[in-house]
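> structure here, sequence nowhere to be found:
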């Protein structure tokens, strides 16, 4: 039963959806504060290359090297997000242009590629990688075994991240504050909430999660480094936030839908199905385009629950 194509696709959807989930949660935090981060792809690539670099050069066992690599990936993504926050919050630059510029700067033809080529990272496989576990010894259960209990630590960490972000946004005072900043920064400022600090913190935190999402590629899914390793996953993550109506729980569902679409051509190829793989590989991006087109108007965004001040710089003097 566990070798059936449905079970295999479900298990792969969870694995391939995990980097999308981390990145989408990060984008969700930034957008809830009113910052549209279009630099997610670049942040994921920086996280992927820095995480891989660390796992190749940090000594010790896998239990030491892998957590350090994930932490370094988070710092790399957060560092890129800090640059974005300075541009769009402090300098009040256009958020779309700034995000696109950051993706070009850090992306497949930019800094991440330079680091990978300079350290010749593409020559060797990862020294250590995250391997699927047999959690609680339940990996042999029908259906649930491979789907739930034979995943990597990164998958389980992503579930905790979903719960943590949901609790933070809807059950804590800082979460209420950040939602207020995203809806009406002028009103939040009048209530004594530091709009600039909240936007900085949540943009950087979002970048850190995107960096971890990138590390999922280089340390788990395909434990190696090649230019453009994330293959557009950052753009899917941005659309996924819209698809999920800016809710963490629906980000999880959407990530697994997109993850399943990404994994499906590989599974079909392994089973000898001759359908052109390009057709299935294009499906996540077709869905992304459709989602973005459907919510391209301000009215549609408001009906779906987008923060009212998303993408709008806040200038205190204009209150």
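It's in. Note that this is a predicted model, so its numbers are computed, not measured. Numbers count the residues shown, from 1 in each chain.

> switch to C-alpha atoms for all contacts and neighbour counts from now on
Fine.

> and the helix or strand where residue 267 lies, which residues are buried?
Here residue 267, judged by DSSP states H and E, is contained in helix 248-270. Within helix 248-270, the residues that count as buried by 16 or more other C-alpha atoms under 10 Å are 248-268.

> list the contacts of it.
5, 8-10, 12-18, 20-21, 24-25, 28, 162-163, 165-166, 237, 240-241, 243-244, 274, 277-278, 280-281, 283-284 (C-alpha atoms under 8 Å, 6 or more residues apart in numbering).

> gap between the two ends of stretch 81-97?
End-to-end distance for stretch 81-97, by C-alpha to C-alpha, to the nearest Å: 14 Å.

> now what about that stretch, what contacts it?
35-39, 43, 98-99, 102, 196, 199-200, 203-204, 206-208, 311, 313-314.

> what do you get for stretch 132-139?
With contact meaning C-alpha under 8 Å, 6+ apart, stretch 132-139 is reached by 145, 146, 148, 149, 150, 151, 152, 153.

> count of residues packed around the nearest residue to residue 26 once chain neighbours are set aside?
Among residues not flanking residue 26 along the chain, residue 206 sits closest, at 3.4 Å (C-alpha to C-alpha, 6 or more residues apart in numbering). Residue 206 has 29 neighbours, counted by other C-alpha atoms under 10 Å.

> ok, structure two:
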């Protein structure tokens, strides 16, 4: 008859007394931040806001199955209710910290949602033009495209142990080649196919210097970004600008309406009335979520990024795996670069990516090196980007210069305040020499 092992007892202290179990200290950072921000919102959006104004939101679009009437609310009253809900959620956070309970993602998500809604209620109060909520969400998803692909590229590289700072250059190279090929062939889809090739070439350069010549990966990434900016700027000035009609007039990807699904109010226009690049993004995120965490290929890639020596001892080719993952990541980033030209319907311009590669890196970290998390983080940054565009059109009390800073400020606060303690792959940035 087998014996059942008893649970370990606390270690005996002096004179036979038992030492109390060690308890982790309570972190009050998040609860305090919740309270401070909610009180600040209450003061700004309610107490200091002009009284007697109204805010109108529109939800439906012309092609929906049924129409939802515009919603008009008292700006001050609606903001007051939303701020009180935020304070209640902050109180729940304090209670959870005191009782050492773990709260799911629903609390920060709900807290952020009510505060953003309170901000929107205050920002467009008294404006003649209503705020189109569906259009705001639809544009946020569209603007998140390069961030999602860039974050996925960084994830593929860093999970295998290669730090990819060159996402900015891969996006820019993809945008350049997509514009040129689409212009020459008069086909946006041809440009979409060509974009990953440019990103893969930049990824190949990164991995050659990082593995073959064992150069510091961060330095190589920064140099590649500068190199791509210089090459594309030179070609833009000497070729594209001289004959823009031939080389820099890319056609735009058409918007594809998914029958039936695109006519569902709110969700339909946001999710199913987009370009083919958005639908490709859905597929890539879903496939990588499964492949990275549920397949032998993903297990080998993560093993190489965590403990390359152990992976080598069981027969995994460490550097070969890193080369393949980095080139694949570069191709994914290059595909995201097509957003700036063929998806947005714009001609190529110097440095048109505008730092989106670095925001994609932040989305990868905020998403904790997970495709699903990277998607959520990129949508947050895409919303911040589209918000400043929408409010710039409607008008808001905030100066336009500050609104232009919104995506970058949100990035800093999200990474500094929401990430918490995260652990990158253990061997990222460390060359493996057998």
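Sure, I can see it. Remember, it's a predicted structure, so these values are computed and weren't measured experimentally.

> relative to residue 368 of structure 2, how far out is the aligned partner of residue 252 of structure 1 in structure 2?
Aligned by TM-score structural alignment, residue 252 of structure 1 pairs with residue 375 of structure 2. In this view, residue 375 of structure 2 and residue 368 of structure 2 are 11 Å apart by C-alpha to C-alpha.

> ok, now how distant is residue 387 of structure 2 from residue 349 of structure 2?
23 Å.

> residue 411 of structure 2 belongs to a strand?
No - counting by DSSP: H, G, I helix; E, B strand; the rest coil, residue 411 of structure 2 is not part of a strand but helix.

> residue in structure 2 paired with the residue nearest to residue 26 of structure 1?
Aligning on TM-score structural alignment places residue 206 of structure 1 opposite residue 329 in structure 2.

> give me the element its match is part of.
Assigned by DSSP H and E, residue 329 of structure 2 falls in helix 318-337.

> with residue 182 of structure 2 instead?
Here residue 182 of structure 2 sits within helix 167-185, counting by DSSP H and E.

> residue range for that helix in structure 1?
By TM-score structural alignment, helix 167-185 of structure 2 lines up with residues 40-58 in structure 1.

> now do the end-to-end distance for stretch 348-365 of structure 2.
First residue to last in stretch 348-365 of structure 2 (C-alpha to C-alpha) measures 29 Å.

> circling back: my guess is the match of residue 206 of structure 1 meets residue 151, correct?
No - counting by C-alpha atoms under 8 Å, residue 329 of structure 2 stays clear of residue 151, with 9.3 Å between them.

> quick one, longest helix in structure 1?
helix 5-32 (DSSP state H).

> any idea how far residue 210 of structure 1 is from residue 263 of structure 1?
To residue 210 of structure 1, residue 263 of structure 1 is 20 Å away according to C-alpha to C-alpha.

> could you do residue 161 of structure 1 as well?
Per C-alpha to C-alpha, residue 161 of structure 1 is found 12 Å from residue 210 of structure 1.

> okay, these two: which has more neighbours?
Remark: of residue 161 of structure 1 and residue 210, residue 210 carries more neighbours, 39 against 18, as counted by other C-alpha under 10 Å.

> nearest residue to the more buried one other than its sequence neighbours?
residue 23 (4.1 Å).

> tell me the counterpart of the one you found in structure 2.
Match for residue 23 of structure 1 (TM-score structural alignment): residue 150.

> hmm, its match is touching residue 332, no?
Yes - with contact defined as C-alpha under 8 Å, residue 150 of structure 2 and residue 332 form a contacting pair (7.2 Å).

> of those two, which one has the most company?
More neighbours surround residue 150 than the other of residue 150 of structure 2 and residue 332, with 37 against 32 (other C-alpha under 10 Å).

> would you mind listing the residues in contact with the more buried one?
167, 171, 332, 333, 336, 357, 360, 361.

> neighbour-wise, give me the winner out of the residues you listed.
Counting by other C-alpha under 10 Å, top hit in these: residue 333 with 39 neighbours.

> state the distance from that one to residue 174 of structure 2.
Taking C-alpha to C-alpha as the measure, residue 333 of structure 2 falls 8 Å from residue 174 of structure 2.

> kindly report the same for residue 425 of structure 2.
Residue 425 of structure 2 is 27 Å from residue 174 of structure 2, by C-alpha to C-alpha.
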